[in-house]
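1. Provided below are the primary sequence and the corresponding predicted coordinates.
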Amino acid sequence: MSAPEGVRCTLMRGGTSKGAYFLAGDLPAEPAARDALLLRVMGSPDPRQIDGLGGGHPLTSKVAVVSGSADPDADVDYLFLQVAVDAPEVTDRQNCGNLLAGVGPFAVERGLVPAGDTETSVRIRMLNTGELAVATFPTPGGRVDPTGTAAISGVPGTAAAVVVEFPQGTGPLLPTGNVRDTVAGTEVTCVDNGMPVVLIPAAALGVGGHETPAELEGDAVLAGRLREIRSAAGRLMGLGDVEGTTVPKLTLLAPPRDGGAVATRTFIPVRCHTSIGVLGAASVAAGLRLPGGVGEGIARLPGSGDRVRVEHPTGFLEVDVRVDPGLPVVRRTAVVRTARKIFDGTVYPRSARAAPTPAQRPGGHHDSAAS
C-alpha cells in the first residue's frame, strides 16, 4: 500500500484551544470521508493521540474548516468540528469561539480575504449555527502580525488582540422561555447566547465551585447528577437526546474570588474545562444579566458598563454583553482573544487500512443546525 497522501494544514492556537485549520477544498467534500480522514490526522481514537496532531484532550482535538462564503454578509465560512479523543467520532453540533479567533488571520494568510494596511476585519459565517461574527486584528503593512501586548488567561505570554464581535442572534436567548427552570430537582437557567448552556448554582450540587477540574471530575456523585441534569435540560431546550453530543454545556456558578463577576466550572460535557469557551462565557455573561436567573445572589455584577469578568480555573475571560432584559435579547456581545500560527505545512495522516470509521450518532455531523 502506498503512503497516505499529505494534506496542507495550519496548526494554530486560537484562544485557549488548539486545532488544525484546513481550507475546505483540501478535504473530501463528502462528510463521512472527511471525518474519517480527520480522525487519522488527529490520531483518534487513542487517549494520547500519539499518532496524530491531537494533544489528548478535547481542547486540543479540534478542527476548523474554512472557505470563501456565498453569503453576502460574510467573507468566509467556518465549520468547526470536534474530533473525539478516544472514540471514532466527529461532530459539528457546536461552535468553538476559541478557534474562531484564528479564522480571520488564517483566511488572510491563505488569500481568502485581502489584508488592510493597518488592521483587517473579517466577516465570518459560522456554519454550525448559521450565525455571524466579525474578527478584527492588526495587519501592519498588509501582513498578519501575531505579536502584541494582549494577554488572555490560560495562555502564556502576550500576542496581538483579536476582537471578536457577535451581532444579535436570531434564536431565543432563553430556549425554554423561562428565566428559571427546575430540572432533575435543581433550579437552573438555560441560556443560549451563541452556545447552549445550563447555569447551575454550585452549592445546589453540594460543591463549592472553586475546586480544581481534576477534583470535580473525580466526584462520582457529582458526575451522576450532572448527567441527569444535562439529559433533562437538553430535551427542555429543544436539543432532543443529548447523549453522546457536546451540547448543552453545564456551568457551575459560585461567588467570585479574584475580582470578577462570578466563578465558573464548565463541563464539556463530562470533562471539566480548564478555562471556559468563548461562546460559553458569552452565554454565562448574558445569563447573569437576566433578572430572576440563578446567578442572582451569587454573581457580583459591575455597577456600570457592559463588561462582565467571568472567572474560570486558570484565570478569567472578559465579555462585553448588553442585554435588553424586557424582551429578552442580547444587543451586543464582544470578546478579546488572541491567536498564533504554530506551523503551516503538510500533515500526513496514518494509513486508512484498519482505521476506525466515524460513529454515526443521531445529531452528529449531519445535524449542524442543532447548536
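-> Now that the structure is in, tell me what you want to look at.
2. CA atoms for contacts and neighbours, from now on please.
-> Noted.
3. For residue 265, which non-adjacent residue is spatially closest?
-> residue 252 (5.1 Å; CA to CA, 6 or more residues apart in numbering).
4. element containing residue 102, please.
-> If you go by DSSP states H and E, residue 102 is part of helix 97-109.
5. The helix or strand following that helix: which residues count as buried?
-> The helix or strand immediately downstream of helix 97-109 is strand 119-126, counting by DSSP H and E. Going by neighbour count (16 or more other CA atoms under 10 Å), the buried part of strand 119-126 is 119, 120, 121, 122, 123, 124, 125, 126.
6. Which neighbouring elements make contact with strand 119-126?
-> strand 76-83, helix 97-109, strand 131-138 (3 or more CA pairs under 8 Å, 6 or more residues apart in numbering; DSSP states H and E).
7. what's the closest non-adjacent residue to the residue nearest the centre of the chain?
-> The centroid of the chain falls nearest to residue 96 when counting by CA atoms, centre = their mean (2.7 Å). Once flanking residues are discounted, residue 96 sits nearest to residue 80: 6.4 Å by CA to CA, 6+ apart.
8. ok, now residue 114?
-> residue 108 (6.0 Å).
9. correct me, but that neighbour touches residue 115?
-> Yes: in this structure, residue 108 is within contact of residue 115 by CA atoms under 8 Å, at 6.1 Å.
10. of the two, who's got more company?
-> A count of neighbours by other CA atoms under 10 Å puts residue 115 above the other of residue 108 and residue 115, at 23 against 20.
11. The more buried one and residue 23: what is the separation?
-> Applying CA to CA, to the nearest Å, the value for residue 115 to residue 23 is 18 Å.
12. And here is the other one:
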Amino acid sequence: MDFYGEQKRIRCVLMRGGTSRGLFIMRNELPADPELRDKVILRMYGSPDVRQIDGVGGADSLTSKLAIIGPPTRPDADVDYTFAQVSITEPFVDYAGNCGNVSAGVGPFAIDEGLVDAVEPVTTVHIHQTNTNCLIVAEVPVVNGKAAVEGDYHIDGVPGTGARIELDFSDTAGAVTGHILPTGNPVDRLDVPGVGPIDVTIVDAGTPCVFVRAVDMGIKGTETPAQIDADRELNDRIERIRGTAATRIGLVEKWQDAARKSPYLPFFVLISPPADYLDFATGRMIEAEQVDFVARLLFMLRMHKAYAVTGTVCTGAAAKIPGTIVYEAARPESRKRALTLIGHPIGVIDIEAAVEIEGDEPKLMRASVGRTARRIMEGYILVPWSTFAHTP
C-alpha cells in the first residue's frame, strides 16, 4: 500500500471471470487483521449501500465479488485463492464458500502476474481454494506469455466469445459438509416452519445446494429473476426452506439465523423439467430440446441472473445421483451421458459430470466446466485513511 493524498492506494486488477466480475488482489496488499481487512473491502465496494455508489460493487451480487490471491500453502498447489462475497446492503463479507465463475479468473491472473510460469499453448494451474480447502485445476490457453483472451468459445450471459478455460472441480465433493449427500439421502422431507412438509435434495459438490421442485413452490420454474425477486411471499418461503436445510447440515443453529449468518450458503435451486422459455436479457427463445432440465438458483437472498459455476458442479452431480429431485426432473437419456445441459435465466450452461454409485456414498469422479475470463483493468483502488483508523 502507498499514499495518495488522504487515501491509501492498493494495487489490484479488475477481472471478469465467467458471468461474474470483481477485484483480484494479492494477499499482502490487504491488512492481515481480519476485521480491518473486511472494513477495507467494504469501503472498496461501497458497501453497505443499495447502489454501492462510493465503490466498485456495481449494485449487483455478481459484481460484488473479490478474489484474494497468494503463494500456495499446500504442496500440490501453485497459488492460494480465497473468495469473498461482499454484501451490498449489509456491512458483511462472506467467506463461507467459493464462486466458480470468479475461479475462472484465478489461473489467468496467476499467469499474467508471473506467479506461475507461462507455458504455451496451455498452462495448467493448480489452485488451492482456501474457503473449502479443495483443489481446482485450470487449463488456461496462453499466447505470447500471457493468458489468452481471444477465442471462439461463447458462454451465455457474456457477449461475444473468448478463449476457453477448462476448470476441473472433481476435488470439491463435500467441500463444506464433508459429504456429497450431507444427510445421507437423495431426498429428505423437511418440516419447515410456516411452510409445512416439503421434499428437498441437499447435495454438497462445489458448494452445498438445496434443490426443490418448482411445482412444489407453486411456480412454473421458468420465471425471470425480476419475477422471483418481486414475489415477497415466495421469497419468504424460500428462505424458510433454505434456513431449515442450513440447520440440517450444520451451517446454523436456527433457521432464522441463515439470512444473517449464512446468506451465501447453501444455494437454493428451483428445478423443473425441460420447457420453452425466453432469455430475459435478449428475448431469444430457449427451447426445451436445448436443455436437460430448467433451474433457477438463488444466493445472497436474490436470484442469480445466470447460473453459478459451483452451483453447476453441484447440480451436475445431483443429476447423476438416482433418486434426487434433479435426477427425476432430468431428461431420461441425459442421466447416463457425461454432458448435462442446465437451462438458466439467460441460456444454457453445460457440465461434464460423472458420479460413481458404489458403497455407502456416491463419489464425484469428474466435474468439468468451460468458462472464459478477461483482465479488464489494472492499477490501484483508493481507500480513505479513516478506514484504517483503530476502532475501540
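-> That came through fine. For clarity, every value in this text was computed on a predicted model and none was experimentally measured.
13. returning to what we had before: the inter-axis angle of the helix holding residue 102 of structure 1 versus strand 131-138?
-> Angle of helix 97-109 of structure 1 versus strand 131-138, following axes from the mean of the first three to the mean of the last three CA atoms, to 10 degrees, is 60 degrees.
14. What residues in structure 2 pair up with helix 97-109 of structure 1?
-> Aligned by TM-score structural alignment, helix 97-109 of structure 1 falls on residues 100-112 of structure 2.
15. go on, stretch 127-145 of structure 1?
-> Counting by TM-score structural alignment, stretch 127-145 of structure 1 corresponds to 130-148 in structure 2.
16. Residues in contact with that stretch: which ones?
-> Residues outside stretch 130-148 of structure 2 that contact it (CA atoms under 8 Å, 6 or more residues apart in numbering): 77, 80-83, 95-98, 104, 107-109, 111-112, 118-129, 163-172, 175-176.
17. Let me know the distance separating residue 275 of structure 2 from residue 293 of structure 2.
-> 8 Å.
18. Between the two, tell me which one has more neighbours.
-> Between residue 275 of structure 2 and residue 293, residue 293 has the larger neighbour count (other CA under 10 Å), namely 27 against 18.
19. That one corresponds to which position in structure 1?
-> Using TM-score structural alignment, residue 293 of structure 2 sits opposite residue 262 in structure 1.
20. That match is in contact with residue 313, isn't it?
-> No: contact criterion CA under 8 Å: residue 262 of structure 1 and residue 313 do not qualify, at 11.6 Å.
21. what about stretch 10-18 of structure 1, start to end distance?
-> 11 Å.
22. And it, how far out from the chain middle?
-> Between the centre of stretch 10-18 of structure 1 and the centre of its chain there are 12 Å (CA atoms, centre = their mean, to the nearest Å).
23. against structure 2, where does that stretch fall?
-> Going by TM-score structural alignment, stretch 10-18 of structure 1 sits over residues 13-21 in structure 2.
24. Neighbours of residue 263 of structure 1, how many?
-> Residue 263 of structure 1: 26 neighbours (other CA under 10 Å).
25. So what touches the match of helix 97-109 of structure 1?
-> 15-22, 24, 65-67, 69, 79, 81, 83, 116-118, 125, 127, 138-140, 145-147, 165, 167, 308-310, 371-375.
26. try stretch 210-226 of structure 1
-> Contacts for stretch 210-226 of structure 1 (CA under 8 Å, 6+ apart): 205, 250, 254, 263, 264, 265, 270, 271, 272, 273, 274, 313.
27. circling back to that earlier point, once aligned, what mean separation remains between the helix holding residue 102 of structure 1 and structure 2?
-> Its match in structure 2 and helix 97-109 of structure 1 itself, once the structures are fitted together, sit a mean 0.5 Å apart by mean CA distance after the TM-score superposition for structure 1.
28. by how many degrees do that helix and strand 76-83 diverge?
-> Using the same axes, to 10 degrees, helix 97-109 of structure 1 lies at 130 degrees relative to strand 76-83.
29. buried sites along helix 97-109 of structure 1?
-> Those would be 97, 98, 99, 100, 101, 102, 103, 104, 105, 106, 107, 108, for helix 97-109 of structure 1 by 16+ other CA under 10 Å.
30. how much does that helix deviate in direction from strand 119-126?
-> Counting by the same axes, to 10 degrees, helix 97-109 of structure 1 lies at 120 degrees to strand 119-126.
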